[in-house]
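Novice: sequence first, then the predicted structure, then my questions.
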Amino acid sequence: MVVDDGLVLAESASILRFLEQKYGNGRLVLVAGTPDRALHDEWLDYVESSLALPAMLTILGGGTGRLPTALASFTAPELTKALSYTAHRVRERHFLMGERLTLADIQMSYMLATLRRSGQLADYAAVLAYLERLEATPGLTKAVEIGGPMTPSVEG
């Protein structure tokens, strides 16, 4: 959640868009009305739509092997499809939209870090390499220094 001048936003994509529009000066988005911007926005929304459901069901269920059969029969192929799609996108790109970090990459970072922590990225070398590139960006490095790791330990 973010509060800015009395405005309260709770959805991460909305927060990212708002902060970029108010403070980012266009650094983290592509030119509006272009095919690349449409693809960027699709990736930004993809994280919490197509990727999040199978990812979070798998993570919260303790892995596909521990989910009820009916649920695993949905989540396993959907998560495979989503991670394969992401791997294909980042295999020959530094970030989702090329060499430039965008809001879509920022949105993707938490979900991928969570999936890595749960062991779900082991078969996706391109996605792991992409996540490592994201984690090496100055902004994410600084955010982790200030706020702590994206995926806190569940032990203890």
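Specialist: Yep, that arrived. Numbering: from 1, shown residues only.

Novice: hey, let's count contacts and neighbours off CA atoms from now on
Specialist: Will do.

Novice: what comes up buried for the longest helix along the chain?
Specialist: The longest helix of the chain (DSSP state H) is helix 69-90. Buried residues in helix 69-90, counted by 16 or more other CA atoms under 10 Å: Ala72, Thr75, Ala76, Glu78, Leu79, Thr80, Ala82, Leu83, Thr86, Ala87, Arg89, Val90.

Novice: and Asp45, what does it touch?
Specialist: By CA atoms under 8 Å, 6 or more residues apart in numbering, the residues touching Asp45 are Ala13, Ala104.

Novice: now do whichever strand or helix holds Leu134: distance to the chain's middle.
Specialist: Leu134 belongs to helix 125-135 when elements are defined using DSSP states H and E. Mean-position distance between helix 125-135 and its chain equals 11 Å (CA atoms, centre = their mean, to the nearest Å).

Novice: give me the packing partners of that helix, helices and strands only.
Specialist: When contacts are defined as 3 or more CA pairs under 8 Å, 6 or more residues apart in numbering; DSSP states H and E, helix 125-135 packs onto helix 69-90, helix 103-117.

Novice: okay, one more to line up with it:
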Amino acid sequence: MLTVHHLGISQSERIVWLCEELGIEYDYKRYNRREDNRLAPDEYKALHPMGIAPVIQDGDLVLGESGAICEYIDRKYGGGKLSLTPDHADFADHLFWLHFTNGTFMTNGMMQLMLSMADAKNPMPAGFVAERTSKAWQMVEARLGEAEFFGGSQLTLADIMMVYCLTTARMFREGTLDEYPNTAAYLQRIGAREAYQRAWEKAEPGTPPNLT
């Protein structure tokens, strides 16, 4: 049986949402962050050598890394429902946004977060990261002005990956969607999905999703 280990307020919410979208059976275990430093508890860190979320177990397999987990579950349990084949018109866009998520967008956000916590006297790194981050958000806004979903005309793994960056990840740093109306409208569409609502209630019960 597939087991999803979810760390509260973390990227592993993606995996809960994916399983709900696919309508598959899975065991679910939720872990609270530590009170003293807001990091994962030792019990969660022991699941995988990296000690970070997300992590799944499937029999003897223990797998980390959001993108790998999403592709694994979609192919093994979802029949590739949320992936596009090479003959699909949106195939390239689906691939781009699927990998842009953690390859660029999340990386920019993590660099910003680390710089904000560091006592850096050299302004160059902050300016470099700010420019990269601004460009990435502009790309997101432009994409959601031309397509209903990141992958094109239908929900794909690209959306499963990107939504966390646009919602929960913003809890860790300042920022609104005032300048990004297309993104805001997209998140309202996502928030209206029954599978997303079920997943969020499991992942963060009693906490409203950061959709605005």
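Specialist: Here it is on my side, so go on. Just so we're clear, the structure is a prediction, and the values are computed from it rather than from any experiment.

Novice: if we can go back for a sec, dump the helices and strands packed on helix 125-135 of structure 1 into CSV; add distance to Val8 of structure 1 as well.
Specialist: Listed next are these as CSV, based on distance: least, CA to CA, whole Å:
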stretch, distance to Val8 of structure 1
helix 69-90, 31
helix 103-117, 19
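
Novice: which one of those helices lies nearest to Lys22 of structure 1?
Specialist: helix 103-117 (13.5 Å; CA to CA).

Novice: so what's the gap between the closest one and the chain middle?
Specialist: 3 Å.

Novice: other residues contacting that helix?
Specialist: In contact with helix 103-117 of structure 1 (CA under 8 Å, 6+ apart) are residues 12-13, 16-17, 28-29, 40-41, 43-45, 47, 52, 55, 59, 95-96, 121-122, 127-128, 131, 134-135, 150-151.

Novice: likewise for stretch 82-96 of structure 2?
Specialist: Counting by CA under 8 Å, 6+ apart, Asp74, Phe150, Gly151, Gly152, Ser153, Leu155, Thr156, Leu157, Ala158 sit against stretch 82-96 of structure 2.

Novice: number of nearby residues for the corresponding residue of structure 1 for the second one?
Specialist: Pairing criterion TM-score structural alignment: the partner of Phe150 of structure 2 within structure 1 is identified as Leu96. Leu96 of structure 1 sits with 25 neighbouring residues when counted by other CA atoms under 10 Å.

Novice: any chance you could map the helices in structure 2?
Specialist: Using DSSP H, the helices of structure 2 run over 13-22, 42-45, 66-76, 91-100, 106-117, 123-146, 157-166, 181-191, 194-203.

Novice: distance to Tyr28 of structure 2 for the ones you listed - can I get that in a markdown table?
Specialist: What follows is those, written out as a markdown table (distance: least, CA to CA, whole Å):
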| stretch | distance to Tyr28 of structure 2 |
| --- | --- |
| helix 13-22 | 8 |
| helix 42-45 | 13 |
| helix 66-76 | 14 |
| helix 91-100 | 24 |
| helix 106-117 | 25 |
| helix 123-146 | 31 |
| helix 157-166 | 18 |
| helix 181-191 | 21 |
| helix 194-203 | 9 |
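
Novice: wait, which of those is closest to His5 of structure 2?
Specialist: Closest approach to His5 of structure 2 among those is made by helix 42-45 (8.0 Å; CA to CA).

Novice: buried residues of that closest one, list them for me.
Specialist: Neighbour counts over helix 42-45 of structure 2 (16+ other CA under 10 Å) mark Tyr44 as buried.

Novice: where in structure 1 does it fall?
Specialist: With TM-score structural alignment applied, helix 42-45 of structure 2 matches no range in structure 1.

Novice: so which residue is dead centre in structure 1?
Specialist: With distances taken as CA atoms, centre = their mean, the residue of structure 1 nearest its centroid is Met108 (1.4 Å).

Novice: how much space is there between it and Thr137 of structure 1?
Specialist: Met108 of structure 1 sits 14 Å away from Thr137 of structure 1, taking CA to CA, to the nearest Å as the criterion.
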